[in-house]
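[1] sequence isn't available, so here's the structure alone:
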């Protein structure tokens, strides 16, 4: 039975000082900054009650204010978007927090709704995310993060390498991980205090924590 009492907040981490493309949240796309495209799509998620941009730069905050969005300022020292999300939790009250990357202007609101619906339906699910099938040629791209699942749908591992590896040329299905995360409040509260393991450092994937 789906609970209607749980409050859902979509948080859009938007760093100005991106290592690959500085100022990326303000990049103009069809006359709007990228952050606005993401924000407007997040507003279309029917089962979320709050949408907010989390940034560490006043230029992003001003741009969000200019298009009428809600924004919170956070520390510039967070190593990942999830660490930034944990700080937002101290300012925005919710039961489930959705981490929606600020550089995903083409994200589909229906996909986020599906993630939220799954978490609302089962309170035992503490962390949720998204994935979809891809072809083998895309699986070889290290910028496309892959995930392998157990039979019950739980993620076993995430990697930039092609996984699973077809040793004898067997047909395998590759799943691309979509970097949208859902966290229950208690898990998010503990996230920042967890040590960063070797796997997270090696793959540069925060979900491995």
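    That came through fine. Computed from a predicted model, the values in this text were never measured in an experiment.
[2] from now on I want contacts and neighbour counts done on CA atoms only, so please keep to that.
    OK.
[3] now do the buried residues in the longest helix anywhere in the chain.
    In the chain, ranked by residue count with DSSP state H as the criterion, the top helix is helix 109-121. Buried residues in helix 109-121, defined by neighbour count with 16 or more other CA atoms under 10 Å: 109, 112, 113, 115, 116, 118, 119, 120.
[4] show me what contacts the residue most central in space within the chain?
    The centroid of the chain falls nearest to residue 180 when counting by CA atoms, centre = their mean (2.9 Å). Each residue near residue 180 by CA atoms under 8 Å, 6 or more residues apart in numbering is listed here: 98, 99, 100, 101, 112, 129, 130.
[5] second structure for comparison follows:
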């Protein structure tokens, strides 16, 4: 199985400015992410960024990097441009590892890539794990996913899904259920390169605008996303200053 890891990284961040350059144990976060990705089975790992500063930092550390436009609306747009810069064929596969995941498990990267190779009926793959607390289930910042019998995504939402018809989520949670635990979506994606090149040109879906979840665009237009359900919760991602401090403590 051959695939490329692409790590999108941009300096503009409303909640944590210059996030890719944030120091974690004496190393910029973007290099921490790249280190983890390089331990996966990827044939190559490349940072795709709009910053010459990030390009210079990566090159000084021996990490491949390509410069992309500054005006991309989303990470998938940046990935699509990176595929063109790298000269990837439509039949190749890429895994999008977010640039704020310094604790990403290399085995999870391999699993998402492998699932895409196994499921020819799906143009994308991603991951999920069982939600462990009621607070997570009710938190709109925790994205949930519902899958079918073959672990193909049916829907992603910020709301608690699946929802019990006859009683509130708290009562269902406390009483237990014969259904599988609700799933938290993990923001890692595998793509068929040919689909990734077409994806940014697809019209935005009404559900995508409502939920602010880009993956709903693929489902809206009839494409399928396979989901790797992992028993291991992913490491802490860095969205806020508090997240950054939690991760820094692990590298002391």
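    Sure, I can see it. Bear in mind that the values here come from a model prediction, so they are computed numbers and not experimental data.
[6] following the longest helix of the first structure, which helix or strand comes up?
    Helices and strands here follow DSSP states H and E; after helix 109-121 of the first structure, the next one along the chain is strand 127-134.
[7] residues near the nearest residue to residue 214 of the second structure once chain neighbours are set aside, how many?
    With CA to CA, 6 or more residues apart in numbering as the criterion, residue 214 of the second structure has its nearest non-adjacent residue at 5.7 Å, and that residue is residue 208. When neighbours are defined as other CA atoms under 10 Å, residue 208 of the second structure has 18 of them.
[8] what do you get for residue 60 of the first structure?
    24.
[9] one step back: look up how far residue 51 of the second structure lies from the aligned partner of the residue nearest to the centre of the first structure in the second structure.
    Alignment note (TM-score structural alignment): residue 180 of the first structure maps to residue 188 of the second structure. For residue 188 of the second structure, the distance to residue 51 of the second structure (CA to CA, to the nearest Å) stands at 22 Å.
[10] kindly report the same for residue 177 of the second structure.
    49 Å.
[11] swap in residue 94 of the second structure?
    Counting by CA to CA - residue 94 of the second structure and residue 51 of the second structure are separated by 21 Å.
[12] higher neighbour count, these two?
    The residue with more neighbours, out of residue 94 of the second structure and residue 51, is residue 94; 27 against 17, by other CA under 10 Å.
[13] look at whichever residue in the first structure pairs up with that one and give its secondary structure.
    Aligning on TM-score structural alignment places residue 94 of the second structure opposite residue 97 in the first structure. With DSSP: H, G, I helix; E, B strand; the rest coil as the basis, residue 97 of the first structure sits in strand.
[14] ok, residue 97 of the first structure - contacts?
    Contacts of residue 97 of the first structure by CA under 8 Å, 6+ apart are 8, 9, 10, 11, 182, 183, 184, 185.
[15] how about 10 Å then?
    With contact set as CA atoms under 10 Å, 6 or more residues apart in numbering, residue 97 of the first structure has these partners: 7-11, 48, 50-51, 82, 85-86, 88-89, 116, 127, 181-185, 188.
[16] in PyMOL, how would I select the buried members of those residues?
    Filtering these down to the buried ones (16+ other CA under 10 Å) takes a single PyMOL command:
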select buried, resi 7+8+9+10+11+48+50+51+82+85+86+88+89+116+127+181+182+183+184+185+188
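[17] the contacts of residue 97 of the first structure in helices, which ones?
    Filtering these for helices - DSSP H - leaves 82, 85, 86, 88, 116, 185, 188.
[18] counterpart of the third one over in the second structure?
    Looking back up the chat, that one is residue 86 of the first structure. Match for residue 86 of the first structure (TM-score structural alignment): residue 80.
[19] repeat that for residue 69 of the first structure.
    Match for residue 69 of the first structure (TM-score structural alignment): residue 63.
[20] run a quick check on residue 53 of the first structure versus residue 70, I expect a contact.
    Yes: applying CA atoms under 10 Å as the test, residue 53 of the first structure and residue 70 come out as touching, 6.3 Å apart.
[21] mutual contacts of these two, please.
    39, 61, 64.
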